[in-house]
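Undergrad: quick check, what structure comes out for this input:
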Amino acid sequence: MSGYIARKGPMVFSNLGRWAYNLSGFNQYGLHRDDCLYEDDDVKEAIRRLPRKLYDERNYRILRALHLSMTKTILPKEQWTKYEEDVKYLEPYLNEVVKEREERDDWNKVH
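TA: Reported below is the predicted structural model:
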């Protein structure tokens, strides 16, 4: 019985994650999760560090989503961002920014 639960565990989280992802609606505009992050100082710095290609792709998705929102339309279903294909492209840059900020904060506490 416990083997059954262990195998079902990841599937349950995957199904729940997929449900929440689709419920959010941003994928209907072709956006990725990282396109929707609140832009605090850390996120702004991570965006600044993006390679030009990722930065341009992000801006295109956001501008397209704004246009769709203003026209009160969504993309055809085959163009929606799929849960399995959504890449957290900003995460490595954001992790680096947060780590640097925490190191600076720690250093400033000591000195």
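Undergrad: rest of the way, CA atoms for contacts and neighbours
TA: Noted.
Undergrad: show me the helices in this protein, by range?
TA: Using DSSP state H, the helices of the chain run over 2-24, 41-48, 52-70, 91-110.
Undergrad: alongside the first, I'd like the structure of this one:
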Amino acid sequence: MNLNLIQRRFMSSGLQNICYKLSGFNKYGLWRDDLLDEDITEVKEALKRLDPKIRNERNFRILRAIQLSIQKEYLPRNEWTKLENDILYLQPIIKQVKEEQEEINEWNKLY
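TA: This is a model prediction of the structure:
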């Protein structure tokens, strides 16, 4: 049973790594959370709550990616984002926003 679990984790992490490399956004130096749609209410609120330093780093990555895309170039291979270096910096805040919204909805149902 434990061997089966280890195999699934290995396969899923290997598959995840392959899919990450094939996605292409890492060639521009972007992180996964940089790709989230800013028109979604939870993402918009999470971006407002984001630390200014992290927000500036995010904006830099996005602007650099736009510039590279316009020039039809990629970053040098050694600067590509690796899966292990890709930090989900926005997910915890989005989770918190969703939980708060659910609590508000529950409160409104009761009163």
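Undergrad: how alike are these chains, TM-score-wise?
TA: Remark: TM-score between the superposed chains equals 0.93 [TM-score structural alignment, normalised by the length of structure 1]; 110 aligned residues with a C-alpha RMSD of 1.1 Å.
Undergrad: got the helices of structure 1 as CSV, with mean neighbour count columns?
TA: What follows is the helices of structure 1, written out as CSV (neighbours: other C-alpha atoms under 10 Å):
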stretch, mean neighbour count
helix 2-24, 11
helix 41-48, 16
helix 52-70, 14
helix 91-110, 13
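Undergrad: could you check how far Val43 of structure 2 is from Pro92 of structure 2?
TA: Counting by C-alpha to C-alpha, to the nearest Å, the gap between Val43 of structure 2 and Pro92 of structure 2 amounts to 11 Å.
Undergrad: what's the answer for Lys44 of structure 2, then?
TA: Spatial separation of Lys44 of structure 2 from Pro92 of structure 2 under the definition C-alpha to C-alpha is 14 Å.
Undergrad: go on, Glu57 of structure 2?
TA: Here the criterion is C-alpha to C-alpha. By it, Glu57 of structure 2 lies 18 Å from Pro92 of structure 2.
Undergrad: for the residue positioned nearest the centre of structure 2, give me its contacts.
TA: For structure 2, the residue sitting closest to the mean C-alpha position, by C-alpha atoms, centre = their mean, is Asp33 at 2.0 Å. The contact partners of Asp33 of structure 2, taken as C-alpha atoms under 8 Å, 6 or more residues apart in numbering, are 87-91.
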